[in-house]
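Visitor: Need a 3D model of the following:
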Amino acid sequence: MTPSHRTARSFLPRGLLSLALMLVLSGCSPGPVEWNGKDISELMPELAYQLVDEQGNPATAEDYAGQVRLLFFGFTHCPDICPATLAHLRNALREIPEQQRDDVTVLFVSVDPKRDDPEVLAEYTEYFGPNFVGMTGTEPELRKLSQRYRTTFGYGEPDAEGHYDVSHSSAIYAFDREGNARLLLRSELTPEQIAEDLTHLLNEDR
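Guide: Alright, predicted model coming up:
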């Protein structure tokens, strides 16, 4: 047997052992999370705002620090998208273990400050449950916040009675406990899929 053959033969068991060890370790290590929503990590800025909440108090992202937060823009006179989306999120929260549910807050930001004062917002969010908090601000403040998350809104022409529609995005932004933008949740996701994503965020190491 030549020296080269002896070398190849002597290293063969060690190579197989290393390969087997790598396979075992890879099987035991948790893989990356397969999100149902769109991963927007490092694509959007962290959660930050200066608004007024449904109690009429100044509101900032520090108010719910340490919680997973969902940000959704809308208005209380919305005939379809807003109530359907908030009801959808309410159903998703019901899928989360009860002991973790209080660690999720839905921030409903009204882009219709002329009609949605704190009292109106409080009455509206009460219907969906204690995890929902309404807030609003001046139009410039709302424009600044919507642009921060690359969305927009607009107002339709008032009718004879002064009623008008408001156009806005249906996107839901999910932020982790540290306030980092993590996911873009769309309406086609089921409550179970949303709950699965939120549970992953809740269970991440802090």
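Visitor: drop to CA atoms for contacts and neighbour counts, all remaining ones
Guide: Will do.
Visitor: Quick check: Gly129 touching Arg90?
Guide: Yes: contact criterion Cα atoms under 8 Å: Gly129 and Arg90 qualify, at 7.5 Å.
Visitor: ok, those two, which is more surrounded?
Guide: Just comparing Gly129 and Arg90: by other Cα atoms under 10 Å the higher neighbour count belongs to Arg90, 18 against 13.
Visitor: Which element, helix or strand, includes the residue sitting nearest the centre point of the chain?
Guide: Central residue of the chain (Cα atoms, centre = their mean): Ala174, 1.2 Å from the mean position. Following DSSP states H and E, one finds Ala174 within strand 172-175.
Visitor: this one next, for a side-by-side:
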Amino acid sequence: MHASSLLSRRQLLASAGLLAGASLLAPRTARAAAPDSSVYQLDATLTDQDGRAFAFESLRGTPLLVSMFYTSCDMVCPMIFETVHATLRALPEAERASARVLMVSFDPARDSVAVLRKTADQRHCDARWTLARADDATTRKFAAVFNVQYRRISNGEFNHSSQVVLLDRQGRIAARSGKLGPADPAMVKAVHAAFAQSA
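Guide: Coordinates of the predicted model:
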């Protein structure tokens, strides 16, 4: 077979997505894949408090504090918000400005975009914070990845575990804490270490 015929066949297969090495025929523009140990392997689409849909993996690149909550909780969940605020306040100024927070609701039936927006305002969550919701199936997958247990009880509220998880720049779990209230010194130290790591 002539080289020109072989090239034409390779181009045809590549355009159809049937050639395993098709990416070699075009410039590589895709972002490098997350490490196998990264939770960003989870294919999840979330919607934030401003109604914007985004891929979970798009948060990769900076240390991220993650927790789960529901807005109608009047005891533990407000303490989670306060704990994250305290953790941010305990960081050096540059790290405090660059840190990001993701709070995912496990009550998407009630936690609409409007409710998330209202909660963000009430809890003094600035641009560093993303309050998010997803469909039930995605919410359950997200909870499983972060080892958050929850179940709805008869009065419509939830029993749930409470923790704050730190992801490093690549989405590897760097620390987790179940301490609520004042900033956990071990978590603050872990956030500082995560910022010290190269991107």
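Visitor: What TM-score do the two superposed chains give?
Guide: After superposition, the two chains reach a TM-score (TM-score structural alignment, normalised by the length of the second structure) of 0.72; 160 aligned residues with a Cα RMSD of 2.2 Å.
Visitor: Now the strand holding Ala174 of the first structure on the second structure. Mean distance?
Guide: Its matched residues in the second structure lie on average 1.1 Å from strand 172-175 of the first structure after superposition (mean Cα distance after the TM-score superposition for the first structure).
Visitor: in the next helix or strand after that strand, what's buried?
Guide: Remark: after strand 172-175 of the first structure, the chain's next helix or strand is strand 181-185, criterion DSSP H and E. Residues of strand 181-185 of the first structure classed as buried: 181-185 (neighbour count, 16 or more other Cα atoms under 10 Å).
Visitor: before we move on, what about stretch 51-65 of the first structure?
Guide: Neighbour counts over stretch 51-65 of the first structure (16+ other Cα under 10 Å) mark 51-54, 59, 64 as buried.
Visitor: ends of stretch 69-80 of the second structure, how far apart?
Guide: End-to-end span of stretch 69-80 of the second structure (Cα to Cα, to the nearest Å): 8 Å.
Visitor: got the buried residues for it?
Guide: Quick answer for stretch 69-80 of the second structure (16+ other Cα under 10 Å): 69-72, 76-80.
Visitor: Trace His5 of the first structure over to the second structure, please.
Guide: In the second structure, no residue is paired with His5 of the first structure, using TM-score structural alignment.
Visitor: Can you classify Ala84 of the first structure as helix, strand or coil?
Guide: Recorded secondary structure, Ala84 of the first structure: helix (DSSP: H, G, I helix; E, B strand; the rest coil).
Visitor: Please tell me how far it sits from Glu192 of the first structure.
Guide: Counting by Cα to Cα, the separation of Ala84 of the first structure from Glu192 of the first structure is 16 Å.
Visitor: do Gly27 of the first structure as well
Guide: Distance, Gly27 of the first structure to Glu192 of the first structure, by Cα to Cα: 27 Å.
Visitor: Between those two, which has more neighbouring residues?
Guide: In terms of neighbours (other Cα under 10 Å), Glu192 is the more surrounded of Gly27 of the first structure and Glu192; the figures are 16 against 10.
Visitor: Identify the spatial nearest neighbour of the more buried one, chain neighbours not counted.
Guide: Distances taken as Cα to Cα, 6 or more residues apart in numbering put Ala92 closest to Glu192 of the first structure, at 6.0 Å, once the chain neighbours are dropped.
Visitor: can you check Glu95 of the first structure too?
Guide: Distances taken as Cα to Cα, 6+ apart put Ala195 closest to Glu95 of the first structure, at 5.9 Å, once the chain neighbours are dropped.
Visitor: since we're on that neighbour, how many residues are nearby?
Guide: 21.
Visitor: Just give me the match in the second structure for it.
Guide: With TM-score structural alignment as the criterion, Ala195 of the first structure pairs with Val188.
Visitor: which helices and strands sit right next to the helix or strand its match falls within?
Guide: According to DSSP H and E, Val188 of the second structure maps onto helix 185-196. Applying 3 or more Cα pairs under 8 Å, 6 or more residues apart in numbering; DSSP states H and E, one finds that helix 185-196 of the second structure contacts strand 164-167, strand 173-177.
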